[in-house]
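**Student:** next comes the sequence, and after it the predicted model I'd like to discuss.
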Amino acid sequence: MVTFQLEFQILETQNEKNLSSVVTDLNIIMEPTEYPELSELVSRAEERRDLFMFFRSLHFFVEWCEYRKRTFKHFKEKYPDVVQLPEGAASSCLGIQNASQPGFELVIVWRIQIDDEGKVLPKLDLLTKIPQQALELDKKNVIESAPLSFRTLLGVLGIEASLESLIKLFFNTKE
C-alpha cells in the first residue's frame, strides 16, 4: 500500500473556442516507503507538474510489485527447499540454494525502474555466489557469463519460464 497526499493548483483559461486547464503548482507528499524509485517519480512529477504521468507510473509500478510478489511466492511454494526470500514475501531478491551443494547460491535481484518519461520496466539481474575452488575450475568462464546469459534467457523465455529453467538447470530439480 502506498499512501500520499496531493496539493495542486490549476489555472483555467478560456478563449472563444475552448476551455483549458494547466497545473501550475504540484506538491506530492508521500510517506517514506521501501521503494526509493517512488521518491524519484514524485520529484519528476512535481518538477513537470504532470499528474497524469504520476498516476500512470504509480499504477504500473504497483502492478509490477504485485506481479513480482506473486511470482516469487509461487517459486517459494513450488521449491521450498531451494528458493529463499531473504526479505520476506515482498522481497526484491530471490535466492536459489541447494543443501547438497553448499556454498553455491544464485540470487535474482528484481528491481522495478521508472525512467525519466515515467515508463515502468522490470529489471532482473543474476548474481552468483560460488566458492573460490569452483571458480578456479571454471575454465570456460561459465559463471562469469551467467548474468549476461540470464538476460538473454529473459528475452527469449520471459520472467517466469527463465526462473523455472534456472532453478531446474542449476540444481537438476525434477518436478
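**Tutor:** Arrived safely. Because the structure is a prediction, the values reported are computed rather than measured.

**Student:** only C-alpha atoms from now on, for both contacts and neighbour counts.
**Tutor:** Fine.

**Student:** how about the biggest helix by length in the chain: buried residues?
**Tutor:** Using DSSP state H, we find that the single longest helix of the chain is helix 51-78. Buried residues in helix 51-78, counting neighbours by 16 or more other C-alpha atoms under 10 Å, are found at 51, 53-54, 57-58, 60-61, 64-65, 68-69, 72-73, 75-76.

**Student:** next up, a second structure to put side by side with the first:
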Amino acid sequence: MEAGWAEVRALEAEIAELQRACEKLPAPQENASRIQKSLQEILQSDSEGQKSSKDLKSQLEHLKTELSFLSSLTGLNIRNYSKKDLVSAGMTEKGIKKVMQRHRLSGNCRMVTFQLEFQILEIETEENSSSLITDLSIIMEPTEYSELSEFVSGVEERRDLLMFFRSLHYFVEWCEHRKKTFKHFKDKYPGTVHLSEGPNSHCMEIHSASQPGFELMVVWRIQIDEEGKVLPKLDLLTKAPHRALQLDKKKVIETAPLNFRTLLGVLGIEAAIDSLINCFV
C-alpha cells in the first residue's frame, strides 16, 4: 500500500507540473495572432522589395532615355569604359586622403572614333574634395581629318577633357555640313563641279565648259583655335592660262580670292558658292 501511495503522489506532482507548464503556453488565439502578424510583415517586406525593384527599373529606363537623347543631340557615343585604382592612401596626420585612378574609354562622335586614357588624382580633406587630371592620351580615327592632329596635341597638353568633347562635337557638325554642301552642288551642277577626293573632300573643283583652261577650287578647312573654338575657313584658288592672265588688265583673276571672302561675309557659304559657279560658268 505504501508503494502504491508513493506512485500516486508522484503522478500528482507530475500532473501539477504539466498544468503549470500549460498555463505558461499562449492561448490558441494569441498564437494565431502572432503567426498572422509575422505573415503580414513578410508580405509587406516582399511588397516593399518589389516596389523598390520597380523604382530601380524605372530609374534605369529614365537614364537610358536621357543617355539616348544626349547621344542623338551631341553625336557622342561611349562604348567601353573602365576604371582602376592605382594608389590609395588613408587619411594622413593633416587629414588629407589621396586616390589615384586610371580611366579608359572608347567611343565615337558620328564618323570619328576615339580612345582616351587619363589619370585622375582625387584629394579629399576634412573641409572639401577636389580632382585633377594628371595625364591624358588621345587616339583618333580616322586620321584623314588633318585639322584634328594639332587640336588633339593641344588638348593632351592642357589635359582639358571638356574642351575635347565640346570641340569634337562642333568639328564633326561642320564636317557633315561641308559634305552635304559639296554634295548639293555636285548634284546641282554635275558637269561643272568635281570632288577629286571623294565625298569627304575638303576641296571642290569648278571647271568651265565655255572657257577651257579656266578652273576654280574652293578649299574649305575647319579650324580649331587654342581655346577650342571651331570655325570654317574657305579660300578660293584660281587657275587660268598664261595668256588670259596677261590680258586681265583689271586683275579680276588675281583679286578673285579676296572678292570671294567678301562675298562669303555678305551672302553666306551656300549662296556665295552658288553665285561663284553661276558667274564662272
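**Tutor:** Happy to help now that I have it. Keep in mind the model is a prediction, meaning the values are calculated, not measured.

**Student:** counting by contacts, list what the longest helix of structure 1 packs against.
**Tutor:** helix 36-48, strand 83-84, strand 105-114, strand 120-129 (3 or more C-alpha pairs under 8 Å, 6 or more residues apart in numbering; DSSP states H and E).

**Student:** check structure 2 for its longest helix and report it.
**Tutor:** Structure 2, longest helix under DSSP H: helix 28-74.

**Student:** in structure 1, point out the residues matching the helix or strand just after it.
**Tutor:** Moving toward the C-terminus from helix 28-74 of structure 2, the next helix or strand (DSSP states H and E) is strand 76-88. Per the alignment by TM-score structural alignment, strand 76-88 of structure 2 matches no residues in structure 1.

**Student:** tell me which element the residue mapped onto residue 246 of structure 2 from structure 1 is part of?
**Tutor:** For residue 246 of structure 2, the aligned position in structure 1 is residue 136, judged by TM-score structural alignment. Residue 136 of structure 1 belongs to helix 132-137 when assigned by DSSP H and E.

**Student:** surely residue 45 of structure 1 touches residue 53?
**Tutor:** Yes - contact criterion C-alpha atoms under 8 Å: residue 45 of structure 1 and residue 53 qualify, at 6.8 Å.

**Student:** one step back: redo the helices and strands packed on helix 51-78 of structure 1 as JSON lines? Include distance to residue 158 of structure 1 and mean neighbour count.
**Tutor:** Putting the helices and strands packed on helix 51-78 of structure 1 into JSON lines (distance: least, C-alpha to C-alpha, whole Å; neighbours: other C-alpha atoms under 10 Å) gives the following:
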{"stretch": "helix 36-48", "distance to residue 158 of structure 1": "23", "mean neighbour count": "17"}
{"stretch": "strand 83-84", "distance to residue 158 of structure 1": "19", "mean neighbour count": "22"}
{"stretch": "strand 105-114", "distance to residue 158 of structure 1": "13", "mean neighbour count": "18"}
{"stretch": "strand 120-129", "distance to residue 158 of structure 1": "11", "mean neighbour count": "16"}
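
**Student:** want to try CSV for those, with distance to residue 20 of structure 1 as columns?
**Tutor:** What follows is those, written out as CSV (distance: least, C-alpha to C-alpha, whole Å):
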stretch, distance to residue 20 of structure 1
helix 36-48, 17
strand 83-84, 53
strand 105-114, 29
strand 120-129, 29
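
**Student:** looking at those, which is closest to residue 19 of structure 1?
**Tutor:** Within the helices and strands packed on helix 51-78 of structure 1, the stretch nearest residue 19 of structure 1 is helix 36-48; the backing value is 21.1 Å (C-alpha to C-alpha).

**Student:** not counting sequence-adjacent ones, nearest residue to the most centrally placed residue in structure 2?
**Tutor:** Nearest to the geometric centre of structure 2 sits residue 76, at 3.9 Å (C-alpha atoms, centre = their mean). Once flanking residues are discounted, residue 76 of structure 2 sits nearest to residue 109: 4.4 Å by C-alpha to C-alpha, 6 or more residues apart in numbering.

**Student:** any idea what residue 45 of structure 2 aligns with in structure 1?
**Tutor:** Per TM-score structural alignment, residue 45 of structure 2 is not aligned with anything.

**Student:** these two touch, right, residue 131 of structure 1 and residue 103?
**Tutor:** Yes - assessed by C-alpha under 8 Å, residue 131 of structure 1 is found in contact with residue 103 at 5.8 Å.
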